[in-house]
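*Asks:* Pasting the sequence and the predicted coordinates here, then a few questions.
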Amino acid sequence: MSGSRERDSRVARIDAAIRVIPDFPKPGILFRDVTTLLLDHQAFKDSIDIFVERYKDLKIDVVAGIEARGFIFGPPVALAIGAKFVPIRKPRKLPGEVISEEYTLEYGTDCIEMHVGAIQSGERVLIVDDLIATGGTLQAAIKLIERVGAEVVECALLVGLTDLKGHLKLGGKPVFVLVEYEGA
């Protein structure tokens, strides 16, 4: 699932900074809490640095961050590579005209939205979020971006839960993951 990257001390530091909470939000789930990474200045910086190194020369026009943790990691990457940042949000959070994409969850449906005109046809887009599990939210974000005629270059994530195979829902879009885990 991940692109080629070295298993260097930065990735090890990022991995060590992510807290695992058993049985959250329900029994049997091992929740990967990236908020603890934000408490570790070096691990947070390392994650941004690795993304910037990967994307600085790829002519990315837009970094699209998925609510909510994509809003934490996306803007510093966008600033560093000279791209604009576009938030992709839950319904009724953005003022003005929006386009939306509904997607299926194991217990129902959800929806994401972005402002009309925020991303233009032909722009090259990097999608950033904290984690890929089943891939539903990321799949919806890709559809939303492609509906306006933009190109999704890659999806950048801190954490990938490999055994949930979410990357298989992404229509072959490249996925770059810093830290991968087996087991939900």
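*Replies:* Yep, it's here.

*Asks:* C-alpha only now, for contacts and for neighbours.
*Replies:* OK.

*Asks:* I'd like the distance between K84 and H115.
*Replies:* 13 Å (C-alpha to C-alpha, to the nearest Å).

*Asks:* can you pull out the helices in this structure?
*Replies:* Using DSSP state H, the helices of the chain run over residues 9-17, 41-55, 70-81, 136-147.

*Asks:* what are the ranges of the strands in this protein?
*Replies:* Counting by DSSP state E, one finds strands in the chain at the ranges 19-22, 30-33, 62-66, 84-88, 98-105, 108-115, 124-132, 151-161, 175-181.

*Asks:* Against that first model, consider the following:
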Amino acid sequence: MAFKNRLDAVKELVGHKKLKDAYLEANQITIDHINEIIKKYQDSIDNRRFEGYKKLKKTLKKEESIPKINQKKYRRSLVIRILSGIAIFSFFIGIIFLFKIEWILVLGILVPVILFYITLFLFEEKRVKFQQPEGWILEISKLEDQLSSDFDYVELERENIKLELLNAYRFWIISMKKYGYLVLDD
């Protein structure tokens, strides 16, 4: 129950527009939870997962504020895709004129390539939409439903779901800082 109360405190800090305090509190809750998992289940945790816990704890201890997100990365990958699409299109046009190929054959090649690029843009847009605060709210509610369900989880699985929930809260706060607005799920 103390875990839920601490999460409610994080939500309350977000509601009062204290994102930095909420993020630091979520980090502290995550560190405490990792320590609790390691202390309780040290014998049953495999080495890879144990190292992952230690690495996450180490990075969280270093963070003193909300990390900055590089927003130019998405634009750069979009420009690269557009330029490569133009290059492929001009390559096919060059082949047509060089070898005097039938237009029907070229359309048979160009249409799948164009559809492939369109689907890439759609998937990228969906990924970016998930990273916005609304996407994280859906992820948080899904994880909270998993925790509150009567499904018979092993205790370590339940603790790992709590850890995922804490990470979702942290990423929710980061996305609110990145996109510059607050969304509460009251």
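*Replies:* Looks like it came in fine. Just so it is clear, the structure is predicted and the values come from calculations on it, not from any experiment.

*Asks:* Please work out the TM-score for the two chains.
*Replies:* Here the TM-score for the pair of chains, by TM-score structural alignment, normalised by the length of the first structure, is 0.27; 93 aligned residues with a C-alpha RMSD of 6.0 Å.

*Asks:* which stretch among the strands of the first structure comes nearest A12 of the first structure?
*Replies:* A12 of the first structure lies closest, by C-alpha to C-alpha, to one member of the strands of the first structure: strand 175-181, at 8.5 Å.

*Asks:* re the thing from before, CSV please, covering the helices of the first structure and showing distance to R32 of the first structure and mean neighbour count.
*Replies:* Listed next are the helices of the first structure as CSV, based on distance: least, C-alpha to C-alpha, whole Å; neighbours: other C-alpha atoms under 10 Å:
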stretch, distance to R32 of the first structure, mean neighbour count
helix 9-17, 10, 17
helix 41-55, 15, 17
helix 70-81, 15, 21
helix 136-147, 17, 21
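
*Asks:* closest to F176 of the first structure out of those helices?
*Replies:* Of the helices of the first structure, nearest to F176 of the first structure by C-alpha to C-alpha is helix 41-55, at 9.0 Å.

*Asks:* Tell me the helices and strands packed up against the closest one.
*Replies:* Contacts defined by 3 or more C-alpha pairs under 8 Å, 6 or more residues apart in numbering; DSSP states H and E place helix 41-55 of the first structure against helix 9-17, helix 70-81.

*Asks:* between it and helix 70-81, how many degrees?
*Replies:* Going by axes from the mean of the first three to the mean of the last three C-alpha atoms, to 10 degrees, helix 41-55 of the first structure is angled at 60 degrees with respect to helix 70-81.

*Asks:* which residues sit against helix 41-55 of the first structure?
*Replies:* With C-alpha atoms under 8 Å, 6 or more residues apart in numbering as the test, helix 41-55 of the first structure has contacts from 10-11, 13-14, 17, 37-38, 73, 76-77, 80-81, 156, 158, 178.

*Asks:* closest to I145 of the first structure among those residues?
*Replies:* Set against I145 of the first structure, the nearest of those by C-alpha to C-alpha is A156 (15.0 Å).

*Asks:* was I right about that closest one contacting V175?
*Replies:* Yes: the criterion here is C-alpha atoms under 8 Å, and A156 of the first structure meets it with V175 at 6.1 Å.

*Asks:* Neighbour count: those two, which is higher?
*Replies:* Taking neighbours as other C-alpha atoms under 10 Å, A156 of the first structure and V175 compare with A156 leading, 29 against 18.

*Asks:* ok, N167 of the second structure to L56 of the second structure distance?
*Replies:* 10 Å.

*Asks:* more crowded one of these two?
*Replies:* The residue with more neighbours, out of N167 of the second structure and L56, is N167; 16 against 13, by other C-alpha under 10 Å.

*Asks:* Cool, thanks, signing off.
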